[in-house]
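In: sequence? don't have it. structure:
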């Protein structure tokens, strides 16, 4: 079932949410900021909520970091243990030189798996946005027993979920990587593109904080980071090659799934949502009049739907 959610309906729903599952626990809703060494790479992560509560693992997208969850974490932490890491090359995590770390998605997923193991996260509900999709889906494929639930926010794993105009930019680069085909991808790292990713398709301008793209751009502009990002973008073709395998795995598992999606996304189309609904017919879907980073404008509405989903 698909719902188009408004602020008014979210407010009404929030009044009827059941009491927190861990009402007797002293809640630690304040976010803490931490680092841990994972296979020689310093990984930064945000953490909040009671550690004896079920865990929600938040996997961010490009070109952001755990910063994108800054409004969501305090809401979920009222009842749940929330963990949001930064990938190598993003946010406050280390960014080793491109010749010192394999900036491909298989390695990234392994780093995130080892991160969860270090923190003792044996089970979790997984929130995937953008890059979080290919990272999270590899984690699910490798350790399906750890998955308690799935939340998908503007992360596609179907070819039909891509905007054809974006495919036209990536295809030459993937087919023959050289200075000419790399040039359009370098524009993905430019300040005006980073801001555009947040503004495009977003309808609530007064909720859109410039802090988001300024924070992201500061990370992109770190010395050597262009090479890091180009490696990730080059390797993204391996994700596309794995789509069928991931679809088969999810089709087999049929996890409890919530889809919260900005329907004006300039990268990933509504056809991607429809493909997931076909694959996971029991998935609950809520569409928002928002862009790729729907949390920037609809964090209240999305957190309400997530809390109801987790309570069920």
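Out: Great, that's in hand. Fair warning: this is a prediction, and the values are worked out from it, not measured in the lab.
In: okay, CA-based contacts and neighbour counts for the rest of this
Out: Fine.
In: element containing residue 45, please.
Out: strand 41-48 (DSSP states H and E).
In: and that strand, what other elements does it pack with?
Out: Strand 41-48 is packed against strand 32-38, strand 81-85, with contacts defined by 3 or more CA pairs under 8 Å, 6 or more residues apart in numbering; DSSP states H and E.
In: hold the first one in mind and look at this next one:
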């Protein structure tokens, strides 16, 4: 009888510990929506997970915001400290006019660098997508000691990745920054273009939530935002000259890297994914049968791949 009571007591204790652990894990998944001041700007960010866990910095693309990570954050936050900021001019961060703020990738990278310092991120893995790539690679090349691993999802660092029809009018704007060339790019800021970015190349369009463009388009349609986006289209021309520097960073520092790339992307096609194999030795490479915003259709698979990858490579695991 005594042995039975002891066994029952141990079982109850085990159940209590399990229940407590599950409750703690669920509490870590709670996303917090915060804002900090950086150089007088309000920088909005989403944050979840234990702060003493390995950190994952999520850097969004165009034309979205940290909203693109709305499902990925809780999928990682039981084990990782996850932080996703909105750049100036995007999401819920400040949107100063183009004559009040320099909308260049150099400047966005400076703001995000200061943001990481402001919120106390000393070492982190970086998820780089679209615009997040030139921002994140600037951070990584400047502070390689701060970067734990790289997670690259349709984020370019090679000329092959922008050698396609989508970039022809943008490259024309780099060469000739006139109102006429700029106006030719305004079609990329319409609802039709935004929906296309989310739906082109996906297997099943009915799995893509309209909440995505429902969030993005009203922000793009704010007065003055088109001028911000045109400034960044022009500034994107500052990125290709830095590709050799970023590739040198890859070769010298060899950050463990996970590629999770929507192979049907017409903006950054798979041609931009393969060249990473030239420079990175510790590379896990996955081409997914989806489009530009791969998280929308394959978020669960990407989260699983990230968890497996970070489990092997993230500091603290």
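Out: Received, thanks. All figures in this text were calculated on a predicted structure; none of them were measured in a lab.
In: mean deviation of the helix or strand just after the strand holding residue 45 of the first structure from the second structure?
Out: Heading C-terminal from strand 41-48 of the first structure, the first helix or strand you meet, by DSSP H and E, is strand 55-59. Aligned to the second structure and superposed, strand 55-59 of the first structure gives a mean residue distance of 0.3 Å (mean CA distance after the TM-score superposition for the first structure).
In: what helices or strands is strand 55-59 of the first structure leaning on?
Out: Packed next to strand 55-59 of the first structure, using 3+ CA pairs under 8 Å, 6+ apart, are strand 81-85, strand 124-129, helix 132-142.
In: The helix or strand following the last one packs against which elements?
Out: The one in question is helix 132-142 of the first structure. Once helix 132-142 of the first structure ends, the next helix or strand along the chain (criterion: DSSP H and E) is strand 147-153. The contact analysis (3+ CA pairs under 8 Å, 6+ apart) places strand 147-153 of the first structure against strand 124-129, strand 257-262.
In: deepest of those strands, which one?
Out: Neighbour counts (mean count of other CA atoms under 10 Å) averaged over each of these peak at strand 257-262, with a mean of 26.
In: Need the residues that contact that strand.
Out: 149-154, 273, 280, 282-294, 302, 306, 309 (CA atoms under 8 Å, 6 or more residues apart in numbering).
In: With stretch 200-220 of the second structure instead?
Out: Applying CA under 8 Å, 6+ apart, the contact partners of stretch 200-220 of the second structure are 63-65, 67-68, 90-91, 189-191, 194-195, 198-199, 225-226, 264-266, 289-292, 296-297.
In: Go through those residues and flag which are in helices.
Out: Among the contacts of stretch 200-220 of the second structure, DSSP state H puts 191, 194, 195, 198, 199, 225, 226, 296, 297 in helices.
In: With respect to residue 123 of the second structure, which of those residues is nearest?
Out: Residue 123 of the second structure lies nearest to residue 296 out of those, by CA to CA, at 27.6 Å.
In: Give the burial count for the closest one, as a bare number.
Out: Summarising burial for residue 296 of the second structure: neighbours were counted as other CA atoms under 10 Å, giving 21.
In: and it, how far is that from residue 23 of the second structure?
Out: Using CA to CA, to the nearest Å, residue 296 of the second structure is found at 28 Å from residue 23 of the second structure.
In: same deal with residue 134 of the second structure?
Out: Between residue 134 of the second structure and residue 23 of the second structure the computed distance is 38 Å (CA to CA).
In: Distance to residue 214 of the second structure added to the ones in helices among the contacts of stretch 200-220 of the second structure, as TSV?
Out: Below are these laid out as TSV (distance: CA to CA, whole Å):
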residue	distance to residue 214 of the second structure
191	9
194	10
195	9
198	11
199	13
225	16
226	17
296	14
297	17
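In: Closest one to residue 39 of the second structure out of those, please.
Out: Nearest to residue 39 of the second structure out of those is residue 225 (CA to CA; 20.1 Å).
In: which one is that closest one nearest to, not counting chain neighbours?
Out: Nearest residue to residue 225 of the second structure, sequence neighbours excluded (CA to CA, 6 or more residues apart in numbering): residue 89, at 7.0 Å.
In: so who does the one you found touch?
Out: Contacts of residue 89 of the second structure by CA under 8 Å, 6+ apart are 95, 96, 225, 228.
In: what do you get if the cut-off is 10 Å, keeping everything else the same?
Out: 43, 65, 95-98, 101, 103, 108, 219-220, 222, 224-226, 228-229 (CA atoms under 10 Å, 6 or more residues apart in numbering).
In: What's the match for it in the first structure?
Out: Matched to the first structure by TM-score structural alignment, residue 89 of the second structure sits across from residue 89.
In: what's the answer for residue 3 of the second structure, then?
Out: That one, residue 3 of the second structure, aligns with nothing by TM-score structural alignment.
In: Tell me the counterpart residues of stretch 260-278 of the first structure in the second structure, please.
Out: Across the second structure, the stretch matching stretch 260-278 of the first structure (TM-score structural alignment) is residues 260-278.
In: Any buried residues in the matching stretch, and which?
Out: For stretch 260-278 of the second structure, the neighbour count (16 or more other CA atoms under 10 Å) marks 260-273, 275-276 as buried.
In: again, but for stretch 281-289 of the first structure
Out: So, applying 16+ other CA under 10 Å, buried residues of stretch 281-289 of the first structure: 283, 284, 285, 286, 287, 288, 289.
In: Sort out which of those are in strands and list them.
Out: Among those, the residues falling in strands (DSSP state E) are 284, 285, 286, 287, 288.
In: picking that back up, adding distance to residue 215 of the first structure, write the helices and strands packed on strand 147-153 of the first structure out as a markdown table.
Out: Output for these, formatted as a markdown table (distance: least, CA to CA, whole Å):
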| stretch | distance to residue 215 of the first structure |
| --- | --- |
| strand 124-129 | 18 |
| strand 257-262 | 21 |
